[in-house]
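> predicted coordinates and the sequence they were generated for:
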Amino acid sequence: MSTAKPKLYYFGVRGRGELIRLVFAAGKIDFEDIRLTKEQWAEQKKNSPTGVMPFVDTGDKSKGLLAQSGAIARYYAKKAGLMGSNDWEYYLVERAMCQLDDIFMELVKFMMAPEDKKPDLLKEFQAEKGPKLLSGLVDFLKQAGGQYFAGKSLSLADLGCLNILDSLANMPDLLAKYPELTELKKRVLAGNAKLAEYIKNRPVTPM
């Protein structure tokens, strides 16, 4: 059985790599956080199994390189006991993750839009799409008992929510309408010292 530390390759931003980093931190999985510049990525691209990042070198010859950010996050979350303790909790985790992915894709759409389109997209997100998606998250949290998305234990979904809230930090008026989510973030950080330490010390990036 390999004891090598996994190596995460991604750019020096949060983006699609941050959830994996949060899983490693919360799951107490020691890893190498390799943050590449565009120039370094041009050299490393040939090593990626799909030609994109993030990817993880497991250090295990039988597994090799892992691709696709969502699959990587779920793989290590399962190893760390962060995918629920039964089939129902697994569903609750995935339900919240799908909602979070919808939010993430809205943010990606905004980031990739031409500058002249961004004001209208931001207005639409804050007035319509954001409230609908965030309200849905609150409903999911309440249906699971109000403590965590999968019930009484930390899961990948809670880490995903924390990650999305960080991405929405420049929309305080919107987030203020959903105190249940900001309280969840506080609860997650208070209950996991390793995760809180990682977030406190991670590089400050625009996204």
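That came through, no problem.
> from now on I want contacts and neighbour counts done on CA atoms only, so please keep to that.
Will do.
> what about residue 29, which SS state?
Three-state call for residue 29 (DSSP: H, G, I helix; E, B strand; the rest coil): coil.
> one more: the one 5 residues further on?
Following three-state DSSP, we place residue 34 in the strand state.
> and it, how many neighbours?
Close neighbours of residue 34, defined as other C-alpha atoms under 10 Å, add up to 13.
> buried residues, the top helix by length along the chain. List them.
For the chain, the longest helix by residue count, based on DSSP state H, is helix 87-112. Residues of helix 87-112 classed as buried: 89-90, 92-97, 99-100, 103-104, 106-107, 110 (neighbour count, 16 or more other C-alpha atoms under 10 Å).
> and here's the other structure:
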Amino acid sequence: MAKHLARMAHLTYFNGRGRGEIIRMMLSAAKIPFTETFLTERKPFEKLIEDGVLPFKQVPLLRIDDMELVQTGAIVRYVAKKGGMYGADDKESALIDMYYEGSRDFYFHFLTVIFMKTEEQVIKDARTAADDKYFPALEKRLKETGTGYLVGSSLTMADVGFLEVLLLCVEYGGDDFLDGHPEVKQYYQRLVALPYIAEFLKGPLRKRKNDEQYVTEVKRVLNRQ
């Protein structure tokens, strides 16, 4: 069960999905309220570096519990632990990590949209990866647990990780992307119907697809024009 959360968290990132969306989803799933600062120009980013809060000179940055956390994986795991979404024991935590990391490998197929590949190529590559690797793994695991979740009997970091990618599969590939895998489709439909997930997806915290404006702002902030 999530602990009592006294103070609001604050996320600093670009005004788009990128590596920040999984953090937004995790915070929402963990019922941790947060505000955001969007980086659109170079100077505020340089100020963060000068202030010493970006040790690796990159975002996202999450201020939470009197800490300044960077590195997406570290942030997501902290939020998962704080929200009671990291397993009941070390074995469950290891399984959650395993499936979460698998979701990140799958997610990489979509991370390159606009920056490196066309949508058509991304969808083609993602379908191949889904059919050959990720969907069979999900189906097998869901049959093993029988709970509707990848580990244990409630939502964990692993489920949120895969939900992010399944949302992209449907958004980019259409509603029929999951049709050949009914267990995966039922899993997806179950997750998006969870009240705190549904609220996130319909609200302002859910960012638009990464578009040309997002790419322009990222390049400007990172001085990569």
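It's in. Note that this is a predicted model, so its numbers are computed, not measured.
> mean shift between the longest helix of the first structure and the second structure?
Compared with the second structure after the fit, helix 87-112 of the first structure shows a mean deviation of 2.1 Å (mean C-alpha distance after the TM-score superposition for the first structure).
> what's near enough to touch the aligned residue in the first structure for residue 183 of the second structure?
Applying TM-score structural alignment, one finds that residue 183 of the second structure aligns to residue 180 in the first structure. For residue 180 of the first structure, the contact set (C-alpha atoms under 8 Å, 6 or more residues apart in numbering) comprises residue 138.
> compared with the second structure, how much does the host helix or strand of residue 180 of the first structure deviate?
Residue 180 of the first structure is part of helix 179-190 when elements are defined by DSSP states H and E. Helix 179-190 of the first structure, aligned to the second structure and superposed, deviates on average by 2.7 Å (mean C-alpha distance after the TM-score superposition for the first structure).
> ranges for the strands of the second structure?
Taking DSSP state E, the strands of the second structure run over residues 9-13, 34-38, 61-64, 67-70.
> ok, which of these comes nearest residue 55 of the second structure?
In terms of C-alpha to C-alpha, the element of these nearest to residue 55 of the second structure is strand 67-70, at 8.0 Å.
> next, the buried residues of that closest one.
Within strand 67-70 of the second structure, the residues scored as buried using 16+ other C-alpha under 10 Å are 69-70.
> follow-up on the earlier one: now the helix holding residue 180 of the first structure: buried residues?
180-182, 184-185, 188-189.
> and it, how far out from the chain's middle?
Computed by C-alpha atoms, centre = their mean, to the nearest Å, the chain-centroid distance of helix 179-190 of the first structure equals 15 Å.
> I figured residue 178 of the first structure hits residue 133, correct?
No. Counting by C-alpha atoms under 8 Å, residue 178 of the first structure stays clear of residue 133, with 11.1 Å between them.
> how about residue 96 of the second structure, what's its match in the first structure?
In the first structure, the residue matched to residue 96 of the second structure (TM-score structural alignment) is residue 93.
> cool, residue 39 of the second structure as well?
Taking TM-score structural alignment, residue 39 of the second structure has residue 36 as its aligned residue in the first structure.
> one more: residue 62 of the second structure?
Checking TM-score structural alignment: residue 62 of the second structure goes with residue 56.
> do residue 71 of the second structure as well
Applying TM-score structural alignment, one finds that residue 71 of the second structure aligns to residue 68 in the first structure.
> circling back to that earlier point, residue 20 is in contact with the match of residue 62 of the second structure, correct?
No. Judged on C-alpha under 8 Å, residue 56 of the first structure makes no contact with residue 20 at a distance of 9.6 Å.
> shared neighbours, these two?
Jointly contacting residue 56 of the first structure and residue 20 under the rule C-alpha under 8 Å, 6+ apart are residue 72.
> what's the neighbour count on the residue nearest to the match of residue 62 of the second structure when sequence neighbours are not counted?
With sequence-adjacent residues excluded and distances taken as C-alpha to C-alpha, 6 or more residues apart in numbering, residue 56 of the first structure is closest to residue 8, at 4.6 Å. Counted by other C-alpha under 10 Å, the residues lying close to residue 8 of the first structure total 24.
> could you check how far residue 195 of the first structure is from residue 73 of the first structure?
Look at residue 195 of the first structure and residue 73 of the first structure: by C-alpha to C-alpha, to the nearest Å, they are 15 Å apart.
> check residue 143 of the first structure too.
Per C-alpha to C-alpha, residue 143 of the first structure is found 24 Å from residue 73 of the first structure.
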